[in-house]
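Asks: quick one: sequence and predicted model below, then my questions.
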Amino acid sequence: MTMTVGAAFDRIFGAETPFRLVAFDGSTGGMPSGRVMRLKSARGLNYLLTAPGDLGLARAYLMGDLEIDGLDEGDPYEVLRLVAGGLVPRRLGPRDVAELAAFVGRSGLRVPELPAVEAPSPLRRLSHGLRHARSRDAEAIHHHYDVSNEFYELVLGPSMTYTCACYPSDAATLEDAQAYKYDLVARKLGLEPGMRLLDVGCGWGGMVRHAVQHYGVTALGVTLSKEQAGWAQARIEAEGLGDRAEVRHADYRDVTERGFDAVSSIGLTEHIGVKNYPAYFRFLRERLRDEGRLLNHCITRPDNQHAGLPSRGFINRYVFPDGELTGSGDIVRAMEDEGFEVRHHENLREHYAKTLAGWNTNLSKNWDDCVALAGVDTARVWGLYLAGSRVAFERNEIQLHQVLASRTTSEGVSGFPLRPRYEPSDF
């Protein structure tokens, strides 16, 4: 008897899965009362067979070969939460493996055309140099960040802040939480009028402008995204901050100035490669004066056992090409080995889940405009990416750590008061 697509689905995932599969061959699988997933073509099946897991599902969805009834494309969180908890392959016996192998053979296995928005494979990226070479880093940043400033304004909201917010209360808005995050960073860095701040990977200049406006510092931001730099510098000029604030379109490694009182790195470490941590933290320490402070804010793994492994699957091919994560312990060790004294360390994992929920809400609310600006494929990628990341933060598969450190003097002076207070009080 020839196995159907629905039967293969049940064999792999079990008939109790929270989805009901309706396949192009007329067969069904999964739970009859589950959310309906429609596999519309043999091409969609080939996407799933040639890239099992999130990458194959994403390809089939983006090419229109997979549909899920009732899916909110701007905020597919409820569906992805079910996928994470319900589409788990079962342990297969020898007979299952043999019959599924025969089914795969009959399907005419081949790799179909890939969605146009997919980044090149890691092998093809070698045309831009080795992983984390300057030219390849610039191309990876361009792939993700240079969609369009108008698109980001719709998704991120007025703050134009594309990093984890910090919620002072459960009822706080996304904008409140982003302002609170910037204020928290400023207080951890001990910013005061007249100080000089360097913000590496500055995005659209939110930290630069907040520090100049509210703490009276002079600030320099750098970003590899030309779109970000242009938007940020225009906003700086419009707000009358041009005499004390600057955002450059540059690699952070091109900053020649030294003697900064503080350095903020908010969402950059994920892009530089774990093997480059020593050189990265050494460079930042060299930019600081004695007693100067560094605040490193980045996504991390919940362990330190997979350092240096690049992101895989959907994230690597559609969101952050060449991105790498490791545990916060590896980050602390690298900072300490390069001469920093770590003074404070905290995990904002739940805050990132709430931040992502806010971005998904914005994307869903502005769906038609986002599609008009970036195309439906890019908008769909963003819906999947934001909601999937939210699920991952909630399930403690990834975390977000802020690590605060000092360039302590040779005599052991850190510049910190005996009991520093970091939490802003006016929110």
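Replies: Yes, it's here.
Asks: rest of the way, CA atoms for contacts and neighbours
Replies: Fine.
Asks: contact partners of stretch 411-421?
Replies: 187, 291, 292, 341, 406, 407, 408 (CA atoms under 8 Å, 6 or more residues apart in numbering).
Asks: the nearest residue to the fifth one once chain neighbours are set aside - how many residues pack around it?
Replies: Closest residue to residue 406 in three dimensions, ignoring its sequence neighbours and counting by CA to CA, 6 or more residues apart in numbering: residue 293, at 4.4 Å. When counting by other CA atoms under 10 Å, one arrives at 32 neighbours for residue 293.
Asks: and what of the one 5 residues further on?
Replies: By the measure other CA under 10 Å, the count of residues near residue 298 is 24.
Asks: surely it is within a helix?
Replies: No - counting by DSSP: H, G, I helix; E, B strand; the rest coil, residue 298 is located in no helix; its state is strand.
Asks: quick one: the closest residue to it other than its chain neighbours from residue 193, how far?
Replies: Spatially, and ignoring its direct neighbours in sequence, residue 298 is nearest to residue 267 (4.9 Å; CA to CA, 6+ apart). Separation of residue 267 from residue 193 (CA to CA, to the nearest Å) stands at 25 Å.
Asks: between the two, who's got more neighbours?
Replies: More neighbours surround residue 267 than the other of residue 267 and residue 193, with 19 against 12 (other CA under 10 Å).
Asks: quick one: contacts for that one?
Replies: 163, 201, 297, 298, 299.
Asks: excluding sequence neighbours, find me the nearest residue to the last one.
Replies: Going back to what we said before, that points to residue 299. residue 400 (4.3 Å).
Asks: pasting the second one now:
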Amino acid sequence: MAISTMTVADMVGVFFNQDAPIHVSAFDGSSFGSKDAPLNLEIRNSRAVYYIAECPNDLGLARAYLQGDIASPELEPGNPYSVFKQLMELKEYTRKPKKTELAKLSATILSHGIRKPKPPEIELPSLAQRMAEGIMPHTKKGDAATVSYHYDQSNDFYAMFLGPSMTYTCACFPTADATLEKAQDHKLNMVLDKLNLKEGDSLLDIGCGWGSMEIAAAKRGIRVIGVTLSQEQVDWGTEWIAREGLEDLAEVRLMDYRDVPESGFDGICSIGMMEHVGHKHYHAYFKEMLDKLRPGGMLLNHQITRCNSFQGKRAGGFIDRYIFPDGELASPGEIEVTINNVGFEVINQENLRQHYAITLKHWNENLQDRWDDAVKLVGEPKARLWGVYMAGSRFNFELNTIQIHQFLCIKPDPETGTTTYPLRPWWNR
């Protein structure tokens, strides 16, 4: 079906200079740019146009890509990272559309009637729709629903790209050429070392995932309780603990961290969980951690952050509808202020931004290597989703538009005062 007045190529030309290094071919037979361009995109149907017209941002593009309405020979299955880099290079070739051009573009689209094609089936309702259904953000009910949406996928699917460690958080690479497994093992043991835990001590792991920290801690003789809101993760972690013969030391529970009845822990770790909390709830979150620790006990909080406090807290439309519903990020400075105000003393703060970019590179490559199996297991739209999410995240960590920080904190002990911990960092990692 040809679109009257303007072709799809004409529409592309509204936003890009003619010398832009991109070639676009469209379903209406039109094309934009040189066929020798390094990036080639195919717009396969009118639905892609309507998706982008309705949401001219990452959400519209994601809908079209997940449905297969936009394609490129440069897109590696499961790893579209190279295309992200090429799209970023197009910024210097963009042009400011004239009002007359935008009016003509709008008239062309509307000449076929107002159309709002259905989003992909895997898309979540909007925040307003979720709230209308009684799923309020950052409540126990809301957290359970959103965490279940992200993590209660197929455990076998996650295993395809996470590898044997089943660790879905930033690794720490001792060297740039270290394997993903070595880097994840290094990260888990670094956390335990920073917490200064010894055999017989107790650890609470908030947002424990599939149980990798429970295994690492129990193997060092540490008594550990992990909590998660994902039943799939509980099943995997419980079986893993039993297989290792560590039931006397490790446990994984389906439980909100606010409902953990125990207290007096020697250490608490929260690795990749704070993204779900909501910045307005940070104070209550850290207060909960403070109350669950013994005096002199330590907290290791590991979370994705913004780079500064001027960036917005909420995630964009794509992340909210497809990856982390209700997800919010704050700057490291804002987080540290809250930690101090609650009553913790911050001992150490470390930025692992570069490590997360490398971690995501490995995950993307793992998914790419198992692409056919992934599609069979969860379907092509969902497999595409995780590929584009991880590639986009890697790119943003490389650009320093997001970071990831570890905060090591201690609950002050009035009896021991300044001798609570060693004078210098004690971990050798």
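Replies: Done, it's in. A quick note: this is a predicted structure, and the numbers were derived from the prediction, not measured.
Asks: about what we covered before: map the residue nearest to residue 299 of the first structure across to the second structure for me.
Replies: Superposed on the second structure with TM-score structural alignment, residue 400 of the first structure falls opposite residue 404.
Asks: so how far does the helix or strand hosting that match sit from its counterpart in the first structure?
Replies: Using DSSP states H and E, residue 404 of the second structure sits in strand 403-410. Mean deviation of strand 403-410 of the second structure relative to the first structure after superposition (mean CA distance after the TM-score superposition for the first structure): 0.5 Å.
Asks: what comes into contact with that strand?
Replies: Outside strand 403-410 of the second structure, the residues that touch it by CA under 8 Å, 6+ apart are 194-195, 296-307, 332, 336, 344-353, 356, 397.
Asks: mind listing the helices for the stretch 1-150 of the first structure?
Replies: Using DSSP state H, counting those that start in this stretch, the helices assigned to the stretch 1-150 of the first structure run over residues 5-13, 42-50, 54-62, 77-86, 94-106, 134-145, 149-156.
Asks: could you check the angle helix 5-13 makes with the longest one?
Replies: To tie it back to what came earlier, the one meant is helix 94-106 of the first structure. 140 degrees (axes from the mean of the first three to the mean of the last three CA atoms, to 10 degrees).
Asks: thinking again about what came up before, for the equivalent of the residue nearest to residue 406 of the first structure over in the second structure, give its distance to residue 197 of the second structure.
Replies: For residue 293 of the first structure, the aligned residue in the second structure is residue 298 (criterion: TM-score structural alignment). In this view, residue 298 of the second structure and residue 197 of the second structure are 9 Å apart by CA to CA.
Asks: same question for residue 428 of the second structure.
Replies: From residue 428 of the second structure across to residue 197 of the second structure, the span is 14 Å (CA to CA).
Asks: okay, those two: which has more neighbours?
Replies: Remark: of residue 428 of the second structure and residue 197, residue 197 carries more neighbours, 20 against 7, as counted by other CA under 10 Å.
Asks: pretty sure the more buried one is touching residue 265, no?
Replies: No - taking contacts as CA atoms under 8 Å, residue 197 of the second structure lies outside contact range of residue 265: 10.6 Å.
Asks: pull the residues that contact the longest helix along the first structure.
Replies: Counting residues, the longest helix found in the first structure (DSSP state H) is helix 376-394. Defining contact as CA under 8 Å, 6+ apart, one finds that helix 376-394 of the first structure is touched by 62, 73-77, 80-81, 84, 117, 315, 318-319, 349-350, 352-354, 356-357, 359-360, 363, 367, 370-371, 398-399.
Asks: what range in the second structure matches stretch 316-327 of the first structure?
Replies: Counting by TM-score structural alignment, stretch 316-327 of the first structure falls onto residues 320-331 of the second structure.
Asks: translate residue 127 of the second structure into the numbering of the first structure.
Replies: Match for residue 127 of the second structure (TM-score structural alignment): residue 122.
Asks: show me the contacts for that match.
Replies: Going by CA under 8 Å, 6+ apart, residue 122 of the first structure touches residue 322.
Asks: 10 Å instead?
Replies: Going by CA atoms under 10 Å, 6 or more residues apart in numbering, residue 122 of the first structure touches 130, 131, 310, 312, 316, 317, 321, 322.
Asks: same question, residue 294 of the second structure
Replies: Contacts of residue 294 of the second structure by CA under 10 Å, 6+ apart are 263, 264, 265, 266, 267, 410, 411, 412, 413.
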